[in-house]
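**Student:** need a structure here:
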Amino acid sequence: MDIQQQIDARLTELEIKASYTEDAVEQLNAVIVRQQQQIDLLLRELMHLRQQAPEPGSTPFRSLRDELPPHY
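**Tutor:** The predicted structure follows:
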């Protein structure tokens, strides 16, 4: 195998590796985008739940004994 063939073989191998690397980066980027969308959704849901929750100290603490049915 002459030197030109060795260079061509190495170049082809590098091109194949670069192609696989590009595919892996694209797949990882898609995962990151999906995860960020999930994080954004969870943050919106958390904010919504916090808005629904009563303010601390606004409602007195109630014991479960206070909620016993009348026949007890």
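**Student:** contacts and neighbour counts: CA atoms only from here.
**Tutor:** Will do.
**Student:** which stretches of the chain form helices?
**Tutor:** For the chain, applying DSSP state H gives helices covering 3-52.
**Student:** what is the neighbour count of Leu28?
**Tutor:** 12 (other CA atoms under 10 Å).
**Student:** please disregard the earlier target; I meant Glu15.
**Tutor:** So Glu15, with other CA under 10 Å, has 12 neighbours.
**Student:** let's see this one next, to set against the first:
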Amino acid sequence: MEEDRLTKLEMLAAEQEKTIEELSAELTRQWREMERLQTKLDRLTDRFLALEEQTTPDVPVTKPPHW
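**Tutor:** The predicted structure is shown next:
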């Protein structure tokens, strides 16, 4: 009886260790993906701002018509 209980606990511990390792690997994968996406977003933001600066016409400084 005691041996069965110990065997079950050992199996449970082994299953939990495997689950923890799998979760850790998935977390690492997702972290790398988030870093990759953040880098891409930063590049796209820079490109968008550069394009916006190129296409925005310069507004001339003039006096309003009522002057």
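**Student:** next, the contact list for the counterpart of Glu53 of the second structure in the first structure, please.
**Tutor:** In the first structure, the residue paired with Glu53 of the second structure is Gln51, using TM-score structural alignment. Counting by CA atoms under 8 Å, 6 or more residues apart in numbering, Gln51 of the first structure makes contact with nothing.
**Student:** apply 10 Å and report the result again.
**Tutor:** Neighbouring residues of Gln51 of the first structure by CA atoms under 10 Å, 6 or more residues apart in numbering: Glu45.
**Student:** what about it, distance to Gly57 of the first structure?
**Tutor:** Applying CA to CA, to the nearest Å, the value for Gln51 of the first structure to Gly57 of the first structure is 15 Å.
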